[in-house]
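>>> Sequence first, predicted coordinates after that:
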Amino acid sequence: METIPNYDRWQEVEQLRAERNAVANKMKGKLDPSVRQALVEEGKNLKEALITLEEDLVQLSDKLQLEAQSIPNSTHPDVPVGGEESSVVRKEVGSQRNFSFTIKDHLQLGKELDLFDFDAAAEVSGSKFYYLKNEAVLLEMALVNWAISEVSKKGFTPLITPEIVRSSVVEKCGFQPRAQNTQVYSIENSDQCLIGTAEIPVGGIHMDSILLESSLPLKYVAYSHCFRTEAGAAGAATRGLYRVHQFSKVEMFIFCRPEESDKWHEELITIEEDLYASLGLHFKTLDMATGDLGAPAYRKFDIEAWMPGLERYGEISSASNCTDYQSRRLGIRYRPAPPESPPANAKKGKGAGSGPTQYLHTLNATAVAVPRLIVCILENFQQEDGSVVIPEPLRPFMGGLDVLSPKPK
């Protein structure tokens, strides 16, 4: 990486500011006109030099920030080394269903059940957009409400987030909105982007804050629409609802003390596994290899569910421990609480025993990525007569509807 004399330039700026302030202080008293004029000239020269140096410092800082963003987080010592194929299966739940009839994929089922319309959406918005119709609308809302309800029981605070955020927040969360092949939609002639995940606005909710240790962990479950360019994604395995430009998602997010992030990472993946097991899905949990970790992730667990119509396992969620990668960039710290029994020789006064502030750890995990769960439900629970059985946990959120049946022709 190119050496950038950022610190030296900062020192020069600070020295000039000090000299400018010294000149300003000298001019406060009664002075001979010639002396005052000399000080005015000196102050003017210092101001001009300072403007040049400050502009230079901003450019150097921006350049340093771009260099820093190319450096990923470190990885957990237990993370498998290699590409995606080196990822290790941690757990497998259920088994593939044996069908006694010729199965259909979710596209054919959706057409026969009149659940979505890709053709009209392509005319209105472009490829990889869709209209949900009829019971599919109820199914999306059921999945969202069910997930928020279940996760809230675990002490998570529900949120609905903004879906447009500043580019700087996207970058601080570890994404690069202006990079080549980015998945981020940027808004032209602005410093704003559409979010690809609620992780970004939730991560920014405590930006530039110092939190009390007693408030930790902070746990949120957030609903949002997500927008992704999905650059380069194509092929039969990603057809239909599997990979789209806009979708709804329920995301879990935790701010915690550094020593507790591994524990909360296990808690997040357990919540995900319990959710999908309760729906009756067959899935496997993977400890993702180093080559498949995004820049912020210290460790990432993915869940891949069996999608019989697509004839493959497909990712339906992930859970990532980002340690302090995001909190350092977002400026989120916490102040440790003073010990319950301070030493006898401890100094009294403001902040006694609390120590310096520390950067906390952030974690994120998908509770429900709606389109992919719809794919799983339609393809796994289809019946020979073309109907689809709704998993029991979702039925109260669908007005008691338990089966999607083909429409009369």
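That came through, no problem.
>>> Going by C-alpha atoms from here, please, whenever you check contacts or count neighbours.
OK.
>>> The spatially most central residue of the chain: what's it in contact with?
Taking Cα atoms, centre = their mean, the centroid of the chain lies closest to Glu199, which sits 2.6 Å from it. Glu199 makes contact with Glu251, Met252, Phe253, Asn364, according to Cα atoms under 8 Å, 6 or more residues apart in numbering.
>>> ok, Ile195 - contacts?
Ile195 makes contact with Glu163, Ile164, Val165, Val170, Val184, Tyr185, Pro201, His225, Cys226, Phe227, Arg228, according to Cα under 8 Å, 6+ apart.
>>> Hmm, the third one is touching Gly196, no?
No: Val165 lies out of contact with Gly196 (Cα atoms under 8 Å); the separation is 10.4 Å.
>>> When the two are compared, which one has more neighbours?
Taking other Cα atoms under 10 Å, Val165 and Gly196 do not tie; Gly196 has more neighbours (24 against 18).
>>> Put this next to the previous one:
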Amino acid sequence: MRSWSGPASSPKVGTRPTKSRRPSGGGGHDLYLTGTGEVGLMGFHKDEILDADDLPKCYTTVSTCFRREAGAAGKDTAGVYRIHQFDKVEQVVICKADEAESRAWHQKMIGFVETVLQRLELPYRLLQCCSGDLGPKNADMIDLECWMPGRYGGGEDSDGSREQTNRRPTGAYGETHSASRLYDYQCRRLNLRYRDHETGKPVFCHSLNNTVLACPRFLIPVMEMYQNEDGSITVPTALRPYMGGAERIG
């Protein structure tokens, strides 16, 4: 998945792109470095009327993402928790305009992430985001937070920022995943519809997105939870087949 998009795509998906100039030939074009892979995935069906029998559309992408992180006010800038460029596995579902179906897909997408965390045996919790923390595009959002022993704050309800305490880190939960329901917010702006079999009329689809894995942030709980006293890291059992059978690093 490409990591840039034109000005017609990002705003309609509901993201705030970082503007960039990409030279082409003798001049430049207005392009945007995308902050999430959902921008490109949602743009696949812009201005289309899909057949109801072809729904849901389920997509997964791996892309490089870019964030200004201007609203972070310098928090969590040390280490790799909050950086300007990272790689992310993103899922997008486009389904019928049915609340029950939308909610069911939301739970299923959260389940994908929970399966990953459980196979890696990482402590985590689910956080229901309140309406004040939701962006204009979100109808519902669930964050999944992993326990990170090296974070500052001294408690599970802390935000883990280094500035909170001069003591040694005692651990805190940190956000690693997020799954959102958007109803028809994005699809209205993208003019993405499907034809209802009963009425024969086009109806705006519903969309959902889910962060399955974002690196290097996700390496924080993996490395900290599996680090040994000598500094080496035990490779989680689920990852050993992908690591040539290695059981230990360092």
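It's in. Because the structure is a prediction, the values reported are computed rather than measured.
>>> circling back: so what corresponds to the residue nearest to the centre of structure 1 in structure 2?
Using TM-score structural alignment as the criterion, Glu199 of structure 1 maps onto Glu38 of structure 2.
>>> re earlier: just give me the ones among the contacts of Glu199 of structure 1 that are also contacts in structure 2.
Checking these against structure 2 (both residues aligned by TM-score structural alignment, their matches' Cα atoms under 8 Å), the contacts still present are Glu251, Met252, Phe253, Asn364.
>>> Do you have the strands of the stretch 251-400 of structure 1 handy? List them.
283-287, 299-307, 312-321, 332-335, 358-359, 361-369, 388-389 (DSSP state E, counting those that start in this stretch).
>>> any idea which of those is most buried?
For those, the largest average neighbour count (mean count of other Cα atoms under 10 Å) is found in strand 361-369, namely a mean of 27.
>>> Find out how far the helix ranked longest in structure 1 is from the centre of the chain, if you would.
In structure 1, taking DSSP state H as the definition, the longest helix is helix 33-69. Put simply, helix 33-69 of structure 1 sits 38 Å off its chain's centre (Cα atoms, centre = their mean, to the nearest Å).
>>> what's the matching range in structure 2 for that helix?
Counting by TM-score structural alignment, helix 33-69 of structure 1 has no counterpart in structure 2.
>>> Can you name the element that comes right after that helix?
Sequence-wise, the next helix or strand downstream of helix 33-69 of structure 1 (DSSP states H and E) is strand 88-93.
>>> For that next one, name the packing helices and strands.
strand 283-287 (3 or more Cα pairs under 8 Å, 6 or more residues apart in numbering; DSSP states H and E).
>>> Now with 10 Å, please.
Packing contacts for strand 88-93 of structure 1, counted by 3 or more Cα pairs under 10 Å, 6 or more residues apart in numbering; DSSP states H and E, involve helix 261-278, strand 283-287, strand 299-307.
>>> Helix 261-278 and the second one, what's the angle between them?
Using axes from the mean of the first three to the mean of the last three Cα atoms, to 10 degrees, one finds that strand 283-287 of structure 1 and helix 261-278 are set 160 degrees apart in direction.
>>> Structure 2: matching residues for strand 283-287 of structure 1?
Under TM-score structural alignment, the match for strand 283-287 of structure 1 in structure 2 covers residues 124-128.
>>> repeat for the last one
Strand 299-307 of structure 1 corresponds to residues 140-148 of structure 2 when matched by TM-score structural alignment.
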